[in-house]
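S.K.: Below is the structure, and that's it, no one-letter string:
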């Protein structure tokens, strides 16, 4: 909220953003492991078995999808990306790339960013690479929409409070 205030100056905003970046870099290096340790301690205190899911192979995630469903998902993605009868991906190529990717002996991936990096290194999974880039931008889009709805509530409250009864 501080960065969104009307009287925020650019130099102060830059300082605040740099602090935020330092915080996240520090959290990435040490914060997550500290949070896991604390969560395990709390679980033990509550007499709960502190078992956390381990990293999964991307192949295991993909293996549960049947071919017809995969093809359907590819078609839905192409339709969502269509603009003036043109799409950013080709359905048949994406389907083939995903089937081929399934057969590769891949390393363990802990998140979609690792998959995207791997796909870019191979340089021949163009459609799958586009799909993963879109996957990685979805949370930003959702957060933006939630912020707009939050602002809409403020406007609605203001309008209701300014109405007078006669």
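M.R.: Alright, I've got the coordinates. All of these numbers come straight from a predicted model, not from anything done at the bench. Residues are numbered from 1 along each chain as shown.
S.K.: From here on, just use CA atoms for contacts and neighbour counts.
M.R.: Noted.
S.K.: What's the separation between residue 11 and residue 24?
M.R.: 20 Å (Cα to Cα, to the nearest Å).
S.K.: More neighbours: which of these two?
M.R.: Using other Cα atoms under 10 Å, the more surrounded residue of residue 11 and residue 24 is residue 24, with 13 against 9.
S.K.: Helix or strand: which one has the nearest residue to residue 59 once chain neighbours are set aside?
M.R.: Closest residue to residue 59 apart from its sequence neighbours, by Cα to Cα, 6 or more residues apart in numbering: residue 102 at 5.9 Å. Assigned by DSSP states H and E, residue 102 belongs to helix 91-103.
S.K.: do residue 11 as well
M.R.: Here residue 11 sits within helix 10-26, counting by DSSP H and E.
S.K.: Please, where are all the helices along the chain?
M.R.: Ranges of helices within the chain are 10-26, 32-45, 58-63, 67-80, 91-103, 112-122, 126-162, based on DSSP state H.
S.K.: So which other helices or strands are in contact with the last one?
M.R.: Meaning helix 126-162. helix 91-103, helix 112-122 (3 or more Cα pairs under 8 Å, 6 or more residues apart in numbering; DSSP states H and E).
S.K.: Okay, buried residues for the longest one please.
M.R.: Of the residues in helix 91-103, those with enough neighbours to count as buried (16 or more other Cα atoms under 10 Å) are 91, 94, 95, 97, 98, 101, 102.
S.K.: Report the contact partners of the third one.
M.R.: It refers to residue 95. Taking Cα atoms under 8 Å, 6 or more residues apart in numbering, we find residue 95 in contact with 70, 71, 74.
S.K.: Most neighbours out of the residues you listed, which is it?
M.R.: Greatest neighbour count in these, by other Cα under 10 Å, goes to residue 74: 22 neighbours.
S.K.: Below is an additional structure, to be compared with the one above:
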């Protein structure tokens, strides 16, 4: 039996695709593959929002940008009826500005800023221990990763990462409103 060069090369390429142990590597095709835990238990599976744009924002109650809780609420009130999903992801990764835990975070944002949108459990958003969604987003858009609290990721209706927006981006400013409006019209 003679081996053709193409067969040998094909076998080598296929073996490189397998991790140690021979298991098939899984790919993450979209944001819909992820879920965030809820502070009181349960999860927010992003797959449940397929067909709708999703805005994911890492937050902190003691941050100088905390006023964005209120402008995020304005955005939520304006677009939730048209299909937008908004999930706040509290994090203590930047300046230790989220001292609260669990449901107390959402309650503080509601009492102080009127926030009524969904709140995930406190989550790491940077570094090797970051939530898998944030590691995936960083691999998709390495120049648009969170550098501080209130970084925003917009997920498209098909689960694709449409963009990352810095803490300085006003939630009801033209840049983000335009991107959300375009995604809502695409449906």
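M.R.: Looks like it came in fine. For clarity, every value in this text was computed on a predicted model and none was experimentally measured.
S.K.: Overlay them and tell me the TM-score.
M.R.: Once superposed, the chains reach a TM-score of 0.22 (TM-score structural alignment, normalised by the length of structure 1), with 61 aligned residues with a Cα RMSD of 4.8 Å.
S.K.: returning to what we had before: quick check: angle from the helix holding residue 102 of structure 1 to helix 126-162?
M.R.: Relative orientation of helix 91-103 of structure 1 versus helix 126-162 (axes from the mean of the first three to the mean of the last three Cα atoms, to 10 degrees): 110 degrees.
S.K.: roughly how far apart are residue 14 of structure 1 and residue 143 of structure 1?
M.R.: Separation of residue 14 of structure 1 from residue 143 of structure 1 (Cα to Cα): 22 Å.
S.K.: For residue 140 of structure 2, which non-adjacent residue is closest in space?
M.R.: Ranked by Cα to Cα, 6+ apart and with sequence neighbours excluded, the top spatial neighbour of residue 140 of structure 2 is residue 161, at 7.4 Å.
S.K.: Against residue 137 of structure 2, how distant is that neighbour?
M.R.: 7 Å.
S.K.: Residue 45 of structure 1 is nearest to which of the helices and strands packed on helix 126-162 of structure 1?
M.R.: helix 112-122 (33.7 Å; Cα to Cα).
S.K.: Report the buried residues of that closest one.
M.R.: By neighbour count on 16+ other Cα under 10 Å, the buried set for helix 112-122 of structure 1 is 115, 116, 118, 119.
S.K.: List just the nearest of those to residue 35 of structure 1.
M.R.: Using Cα to Cα, residue 115 comes nearest to residue 35 of structure 1 of the buried residues of helix 112-122 of structure 1, at 25.1 Å.
S.K.: out of the contacts of residue 95 of structure 1, which one sits closest to residue 153 of structure 1?
M.R.: Proximity of the contacts of residue 95 of structure 1 to residue 153 of structure 1 (Cα to Cα) peaks at residue 74, which lies at 36.5 Å.
S.K.: Hmm, the closest one is touching residue 97, no?
M.R.: No: in this structure, residue 74 of structure 1 is not within contact of residue 97 by Cα atoms under 8 Å, at 10.9 Å.
S.K.: could you dump the helices and strands packed on helix 126-162 of structure 1 to CSV with distance to residue 44 of structure 1?
M.R.: Formatted as CSV, those follow (distance: least, Cα to Cα, whole Å):
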stretch, distance to residue 44 of structure 1
helix 91-103, 39
helix 112-122, 31
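S.K.: thinking residue 58 of structure 2 is in contact with residue 88, fair?
M.R.: Yes: with contact defined as Cα under 8 Å, residue 58 of structure 2 counts as touching residue 88 (5.9 Å).
S.K.: who's more crowded, these two?
M.R.: Between residue 58 of structure 2 and residue 88, residue 58 has the larger neighbour count (other Cα under 10 Å), namely 26 against 23.
S.K.: Pull the number of nearby residues for residue 75 of structure 2.
M.R.: 19.
S.K.: On the three-state scheme, it is what?
M.R.: helix (DSSP: H, G, I helix; E, B strand; the rest coil).
S.K.: what does the one 3 residues further on give?
M.R.: Look at residue 78 of structure 2: counting by three-state DSSP, its state is helix.
S.K.: what's near enough to touch it?
M.R.: Applying Cα under 8 Å, 6+ apart, no residues contact residue 78 of structure 2.
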